[in-house]
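Engineer: 3D, please:
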Amino acid sequence: MERSAALQSLKDHLNKPQHTIVIGPRQIGKTTVVKQLAEYLKQNNEYVYFLTFEDPVILDAINNHAENIFNYTLLPNDVPENKRLYLIIDEVQYAKDPSNFLKLLYDKYSPKLKIIATGSSAFYIDKSFKDSLAGRKKVFEFFPLAFDEFLHFKGKDNLIPELEEMIKRAAYQGLQNIQINGLFDEYLVYGGYPAVVLADTEEEKQDMLKELVNSYMKKDALEAGIKEELKFFQLVRLLADQTGNLVNHHELGNTLKMASSTVENYIYLMQKSFIIKLISPFYGNIRKELTKMPKVFFLDNGLRNCLLNNFSKINERADKGELLENYIYNRLQNLHGGDKLHFWRTADGNEVDFIVEERLNIGKAYEVKYNDVQYKPSKYKKFLEAYPTFTLSCISKEISKSDNIEAIRF
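Structural biologist: The predicted structure is shown next:
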């Protein structure tokens, strides 16, 4: 299976001198995509090598000196004058000092050498990369499958044009609407990890999600040096139970009998290992917009549901509104990027779920309700009065009014 948009984004960066750094959760398909990129380069008669730093022999060699990487490849200067040497390195974070490794090779061999590197745990590389690799890299973040990619992995490519038409025209019903909505229900519960999507039965999907939690999340925790693994997992489960709500380090610390600084550190690690994302409040000019606490969302509904051990069908769930809001968060992130995404909340309880600031004090606001009957426009009067340059829309799964947005069409 091919993630065509992800693969194309990497192809488009091949002619740039900067390193291509691919990050994202474990088991999301990063290695598969860069192997497909390697195959594409080979078909175009390029000089390309695929190496993994999970190989202890290679890892030991490059930890002794970065240029030992060429013990396994051609030298850049031995490549013909009109060609470049492409090195695809999987799991670059295992290097003792990945940023210095990449910096040395860039400074000495660019543009004859082009490195495409993957990394699962961004907390290894985040802070050091920003300084030592400034201007020398472009980071591509890969996330769980979007819903159209989910359809492709399910072998339902015939439904993708139907979905695109549904998004384009609110009045369009099509002949496959019921089937698409049934698959959307599955996506809301089991999420977009490729192996989970490809699993045939619900039992297999649940087992794979449990493996992600019990093996790969534990691996991230271990490699991050977390000493209280049990507390870490209790915290992530608490966050799963309050998806879309404010994160109060002090309250969480009291609940788990942990220092709030430890809670803050664990949450940072969860973000850097691509379990959760935090969004910050939108600040304008109203003095009552006092809350500084962020809201928490999960990058994948299936992982979130696994942490809660709840795989009930969407219509039977008490938390179906939270699942829909989490989906809309991820959809907005895909459409606009995380930096433009906020929420609005005042000290006296007025709130709007999502704010997308497209330009300074201009943008779109969205309130998410599972059923749009729950949406009361009068509740948002204060926001609209304070921000007349923002439009406000309601996104719902169950629609009764034509001026609201059906979630699957968003």
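Engineer: C-alpha from now on. contacts and neighbour counts both.
Structural biologist: Will do.
Engineer: Look up which helix or strand residue 391 falls in, please.
Structural biologist: Using DSSP states H and E, residue 391 maps to strand 390-396.
Engineer: Show me where the stretch 151-300 of the chain has its strands.
Structural biologist: Remark: strands assigned in the stretch 151-300 of the chain by DSSP state E, counting those that start in this stretch are 276-279, 295-298.
Engineer: Among the ones you listed, show me which one is buried the most.
Structural biologist: strand 295-298 (a mean of 24; mean count of other CA atoms under 10 Å).
Engineer: who's in contact with that one?
Structural biologist: With contact meaning CA atoms under 8 Å, 6 or more residues apart in numbering, strand 295-298 is reached by 239-240, 242-247, 275-280, 304, 326, 329.
Engineer: Mind checking what helix or strand follows the strand holding residue 391 in sequence?
Structural biologist: strand 405-406.
Engineer: To compare with the earlier structure, here is another sequence to fold:
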Amino acid sequence: MNDELLYYFNPWYINQKDIVIERWENMKMRWIPEWLKDISLEPFSLNFIIGPRQVGKTTGIKLLINKLLENKDPWAIFYYDCSNLTNFEELKKVIDYYLKIKEKRNIKTSYIFLDEITYVNDWWRTIKLYIDIGKFKDDVITITGSSSIKLKGEVELFPGRRGNGKDIYVYPLSFREYLNIKGIKINKYENILEGMNNLSGLEPKIFEEFENYIETGGYPLSINGYKDTSLQIISSIENEILRSRRNLELSKAIISTILSKAPSPLSFSSIGNEVGVSYKTVEDYIEIFRRLFILDYALFKEKQIIWRKERKFFILDPFLAKTLSIWTNTEFLESALYEWIVQSHLKRRFGEVYYYRNSYEIDVIASNLKIEIKSKRAHKNYPKDVIILDESNLPLFLAVI
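Structural biologist: From the prediction side, this is the model:
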């Protein structure tokens, strides 16, 4: 660590503008992420911001720093991109360098942002030690990392050491969030059917923007029309898989099978038979994909969860689905895409989603909701408590989730 690097990552020390903020200001579509409100700024706090790459974690942090600079001593704010570090000893040197500045300038409370800490082997050792010996007792520490920070269970290594800190998960924009940045402000409704009925007059715009959302998903770069967004996401996924010490070609084969068979339920064994590996190997890879925010699944639920039944896999964003299609050279059905969007939205809203199949099928069960999704208008009779979503109302449903 030296002064040149210090000023590069913290240009506010020398009254210069941050390049990330300049890029954000030059974007056609820009917004302040809602998740910034959830970050605890009350000392002592240890915040973790976790999510896949390309969803705007770094930009969000820089926007928060920009806000803090309005009424805080610039030297009380420290940012470092940890992707150029390799181990906890290097991280310790970086932190020590700043803490000396803090002491010299008689700063009581610092706001320390350590970005992409996933790259630093055993990073938690330095942070845990400094919390235990009181180095951060008056500070706010915010750590960001890609999903593999969660793969190793490192967040769980800080019991009783979080203070007021929060865990914040950052995803691509939901459709409601997407509408908000397009100027269509819609609240999240507890009673979803009531919310859908309150959209009178907004329907044409909602349907128009849903077609756009299917194309761009919720990634800032794709929303702004950056042509290489898919390549950046693919590169990020490949890097994360390799960092997890898994095989890229097998990863492609498993995801390809899921895309091609969707929206049909699948078992680990059936996927394994398709790609030529054991169900245990498939289960291991699926868990990696879940923790990397690539996909998730719904379990079968009747009166209770039946674990041995097949799972309904779903991709977590429409643009990500199209990117995975490019990566694996595999097409998927339009009906599957609609189902994935609903499943992923309800998973975020309620935490868990399930499905049911008997004489009729319920694609998604979430909380007290039972939902069947059709790409065209439905004709089959369903029980009265099942919500049927098709092209006539699906965007309206998503708009209030």
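Engineer: Post the TM-score for the overlay when you can.
Structural biologist: After superposition, the two chains reach a TM-score of 0.78 (TM-score structural alignment, normalised by the length of structure 2), with 362 aligned residues with a CA RMSD of 3.4 Å.
Engineer: before we move on, the earlier item: just the ones in helices from the contacts of strand 295-298 of structure 1, please.
Structural biologist: Here DSSP state H is the test, and the contacts of strand 295-298 of structure 1 give 239, 240, 304, 326, 329 as lying in helices.
Engineer: so what corresponds to the second one in structure 2?
Structural biologist: Put plainly, it is residue 240 of structure 1. Aligned counterpart of residue 240 of structure 1 in structure 2: residue 259 (TM-score structural alignment).
Engineer: and what of the last one?
Structural biologist: Taking TM-score structural alignment as the alignment basis, one finds that residue 329 of structure 1 is matched in structure 2 by residue 343.
Engineer: Can you tell me how far the residue lying closest to that match once chain neighbours are set aside is from residue 386 of structure 2?
Structural biologist: Take residue 343 of structure 2 and drop its neighbours on the chain: the residue closest to it by CA to CA, 6 or more residues apart in numbering is residue 364, 6.5 Å away. Distance of residue 364 of structure 2 to residue 386 of structure 2, computed by CA to CA, to the nearest Å: 10 Å.
Engineer: Looking at these two, which is more packed in?
Structural biologist: Counting neighbours by other CA atoms under 10 Å for residue 364 of structure 2 and for residue 386 shows that residue 364 has the greater number, 29 against 16.
Engineer: re the thing from before, indicate which one of the strands of the stretch 151-300 of structure 1 is closest to residue 15 of structure 1.
Structural biologist: strand 276-279 (31.5 Å; CA to CA).
Engineer: Can you check which part of structure 2 that closest one sits on?
Structural biologist: Going by TM-score structural alignment, strand 276-279 of structure 1 lines up with residues 295-298 of structure 2.
Engineer: quick check, the residue nearest to residue 343 of structure 2 in a strand?
Structural biologist: Yes. Assigned with DSSP: H, G, I helix; E, B strand; the rest coil, residue 364 of structure 2 falls within a strand.
Engineer: Now check structure 1 for the residue matching it.
Structural biologist: Applying TM-score structural alignment, one finds that residue 364 of structure 2 aligns to residue 354 in structure 1.
Engineer: Same question for residue 120 of structure 2.
Structural biologist: If you follow residue 120 of structure 2 across to structure 1 using TM-score structural alignment, you land on residue 95.
Engineer: Now for its match: which residues touch it?
Structural biologist: Contacts of residue 95 of structure 1 (CA under 8 Å, 6+ apart): 53, 59, 62, 63, 101.
Engineer: still contacting in structure 2, which of those?
Structural biologist: Counting by both residues aligned by TM-score structural alignment, their matches' CA atoms under 8 Å, the contacts of residue 95 of structure 1 that remain in contact in structure 2 are 53, 59, 62.
Engineer: Now do the same for the first one: its match in structure 2.
Structural biologist: It refers to residue 53 of structure 1. That one, residue 53 of structure 1, aligns with residue 82 by TM-score structural alignment.
Engineer: mind checking how far that match is from residue 153 of structure 2?
Structural biologist: Taking CA to CA as the measure, residue 82 of structure 2 falls 19 Å from residue 153 of structure 2.
Engineer: who's more crowded, the two?
Structural biologist: residue 82 (22 against 9).
Engineer: picking that back up, next, show the common contact partners of residue 364 and residue 386 of structure 2.
Structural biologist: 370, 371, 372.
Engineer: Which of those fall within strands?
Structural biologist: Cross-referencing those against strands under DSSP state E gives 370, 371, 372.
Engineer: which residues sit against stretch 209-223 of structure 1?
Structural biologist: 26, 27, 121, 196, 229, 232, 273, 302, 303, 306, 307.
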